[in-house]
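*Asks:* I need the structure of the sequence given here:
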Amino acid sequence: MTDWLSRYRSGRRDAVWHELRQLGSGVRERADEARAVCEEMARRARHNVELIVERLTAEGYRFHANNDEQTPATPHIPPTENAEAHLGWMRDRFGTLPMTLEAWVRIVGDVWLVGTHPRWPTSAGADPLVVEVERPCSSEGYRRYLEEEHEAWAQEPDGLFEFSVAPDQLHKDNTSGGSPYGFVLPDGCADGLFAWDGGPMPFVSYLNRVFGDGGFPNHTGTEGEWWIKHQLAQDLLPL
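*Replies:* Predicted coordinates:
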């Protein structure tokens, strides 16, 4: 059998993800091997998140909510002791979860990079990385909202159900916009399909694109933006 984890660690990541995706839900027959790759991916993603937050904080970046008051926000909340129970609730309500989503919840936690950079005032418009799965669902009201959305979809499933984990690019900048970003569920594959403004794509592909731009994949055209993003992306680990 192909040793996916060893090949992933040796740098053959694209080939490994291709093989995992080609198996579709059949990857569950080798779940332990596939899960090991997804967890290694999540550990690398957490390293990247922590490094970006550290660098932004050192630059005087203000992490805040996407509201008029710009309420201070916590950029990274590691998984809590309830993470596994939360995944169980998600499976019960929405079906099988992709392994990369499960690994993110168990290892990375919730990420909110919306804010304002002192030398880049339009940074909130650059689609900063947000992936919040556990924290929003600690609210019973939000859980009911998701369940009602799923029930409405199930009555007329004319498209794909998306489990929301982030506001879209415009809402992050406190502007009326489109649909939230999220995972298409249910999904028994190793890497889930992530729906965002750039179009649906595998979650890991989305993360690599975001980390390649230091956590800010959109371009606002502000002077000095490129150099700030270049510095943020230095030495981040490819997934």
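
*Asks:* use CA for all of it now, contacts and neighbours both
*Replies:* OK.

*Asks:* for the chain, just list every one of the strands.
*Replies:* Listed in chain order, the strands of the chain (DSSP state E) span 62-63, 76-77, 110-112, 115-116, 130-131, 161-166, 181-185, 193-195, 201-202.

*Asks:* ignoring the adjacent residues along the chain, who's closest to His150?
*Replies:* Among residues not flanking His150 along the chain, Phe161 sits closest, at 6.9 Å (Cα to Cα, 6 or more residues apart in numbering).

*Asks:* how many other residues sit next to the one you found?
*Replies:* Look at Phe161: counted by other Cα atoms under 10 Å, it has 18 neighbours.

*Asks:* dump the residue contacts of it.
*Replies:* Taking Cα atoms under 8 Å, 6 or more residues apart in numbering, we find Phe161 in contact with 150, 153, 184-186.

*Asks:* list just the nearest of those to Arg209.
*Replies:* Taking Cα to Cα as the measure, Arg209 lies nearest Val184 of the contacts of Phe161, at 18.9 Å.

*Asks:* quick one: that closest one from Glu162, how far?
*Replies:* With the distance defined as Cα to Cα, to the nearest Å, Val184 ends up 4 Å from Glu162.

*Asks:* please name the nearest non-neighbouring residue to Ala126.
*Replies:* In space, and not counting its chain neighbours, Ala126 is closest to Asn218: 4.3 Å by Cα to Cα, 6+ apart.

*Asks:* quick check: that neighbour touching Asp127?
*Replies:* Yes: the pair Asn218 / Asp127 is scored as a contact, 5.5 Å apart, by Cα atoms under 8 Å.

*Asks:* which one's more surrounded, those two?
*Replies:* A count of neighbours by other Cα under 10 Å puts Asp127 above the other of Asn218 and Asp127, at 24 against 16.

*Asks:* list the contacts of that one.
*Replies:* Going by Cα under 8 Å, 6+ apart, Asp127 touches 114, 168-170, 172-173, 216-218.

*Asks:* another one to check against the first:
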Amino acid sequence: AAEPLSAPLAGQNDEMDELEDEAGPRPLALVAFWREVGAVDLVGMHPRWPGGLDPLVVDPPEGALAFLFDEEDDEGAGQFAGLAPDDLHKDNTSGGDPYGVRLPSPAADFLFEYERHGLLFVPYLRLAILEWGGFPGLEGRDQPFPPLDELRAGLEPF
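*Replies:* Alright, predicted model coming up:
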């Protein structure tokens, strides 16, 4: 099984440069995430956990390059880079568009497209990690999720 947290890889700067060459400037928040964190993938199944947890995933630059598409709807709309599968794909169900970023985007932060909260990337990370322990699909559930306190223990606000 893959590790849930993947440190930045040696060749990822080349991949980030390639992404910029193909799609234009990337938001600073995404570049900083890739340089400092690397990638995260909490997808998996636990026999006692419910489905629909929408586990946190942020693919590395290599993943963004693999899911880079021209936006065909609007003239000059740029490109879309997928950064994470949608909540249904994370549960092994055919779903919708991946969560991602529209490029070029020379901004500090960016709208994390197709994620249901409609947040910028950094506020989304705060919600997903600090409030829901990496599982923002817990929001709005009536049933308590006993591991939540342990998942959030020791997390520093950012």
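
*Asks:* find residues that contact each of Val184 and Glu162 of structure 1.
*Replies:* Common neighbours of Val184 of structure 1 and Glu162 (Cα under 8 Å, 6+ apart) are Ala195.

*Asks:* those two: which has the busier surroundings?
*Replies:* Higher neighbour count among Val184 of structure 1 and Glu162: Glu162, with 22 against 19, using other Cα under 10 Å.

*Asks:* separation between the residue most central in space within structure 2 and Asp74 of structure 2?
*Replies:* For structure 2, the residue nearest the mean C-alpha position is Val58 (3.3 Å; Cα atoms, centre = their mean). From Val58 of structure 2 over to Asp74 of structure 2 the distance is 26 Å, taken as Cα to Cα.

*Asks:* same thing with Val31 of structure 2?
*Replies:* Per Cα to Cα, Val31 of structure 2 is found 26 Å from Asp74 of structure 2.

*Asks:* so which of the two has more stuff around it?
*Replies:* Neighbour count, other Cα under 10 Å: between Val31 of structure 2 and Asp74, Val31 has more, with 18 against 8.

*Asks:* just give me the match in structure 1 for the more buried one.
*Replies:* Alignment note (TM-score structural alignment): Val31 of structure 2 maps to Glu102 of structure 1.

*Asks:* try His46 of structure 2
*Replies:* Aligned counterpart of His46 of structure 2 in structure 1: His117 (TM-score structural alignment).

*Asks:* right, and that match touches Arg62 too?
*Replies:* Yes: counting by Cα under 8 Å, Arg62 is a contact partner of His117 of structure 1 at 6.5 Å.

*Asks:* okay, the strands of structure 1 in a markdown table with distance to Cys38 of structure 1 next?
*Replies:* Below are the strands of structure 1 laid out as a markdown table (distance: least, Cα to Cα, whole Å):
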| stretch | distance to Cys38 of structure 1 |
| --- | --- |
| strand 62-63 | 28 |
| strand 76-77 | 20 |
| strand 110-112 | 17 |
| strand 115-116 | 29 |
| strand 130-131 | 16 |
| strand 161-166 | 19 |
| strand 181-185 | 16 |
| strand 193-195 | 14 |
| strand 201-202 | 13 |
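
*Asks:* quick check: the gap between Asn48 of structure 1 and Asp187 of structure 1.
*Replies:* Separation of Asn48 of structure 1 from Asp187 of structure 1 (Cα to Cα) stands at 26 Å.

*Asks:* so stretch 43-51 of structure 1 corresponds to what in structure 2?
*Replies:* Under TM-score structural alignment, stretch 43-51 of structure 1 has no counterpart anywhere in structure 2.

*Asks:* what comes up buried for that stretch?
*Replies:* Neighbour-count burial for stretch 43-51 of structure 1, counted by 16 or more other Cα atoms under 10 Å, picks out 43-46, 48-49, 51.

*Asks:* repeat for stretch 92-112 of structure 2
*Replies:* Of all the residues in stretch 92-112 of structure 2, those buried under the rule 16+ other Cα under 10 Å are 98-105, 109-112.

*Asks:* just stretch 156-166 of structure 1 next, same as before
*Replies:* For stretch 156-166 of structure 1, burial by neighbour count (16+ other Cα under 10 Å) applies to 161-166.

*Asks:* and stretch 94-105 of structure 1, by the same measure?
*Replies:* For stretch 94-105 of structure 1, using 16+ other Cα under 10 Å, the buried residues are 94, 96-105.

*Asks:* how about residues contacting it?
*Replies:* Contacts for stretch 94-105 of structure 1 (Cα under 8 Å, 6+ apart): 34-35, 38-39, 42, 79, 83, 87, 90-91, 133-134, 150, 185-192, 203-204.

*Asks:* between the two ends of it, how far is it?
*Replies:* The first and final residues of stretch 94-105 of structure 1 sit 16 Å from each other (Cα to Cα).

*Asks:* same question, stretch 56-74 of structure 2
*Replies:* Stretch 56-74 of structure 2 has an end-to-end distance of 30 Å (criterion: Cα to Cα).
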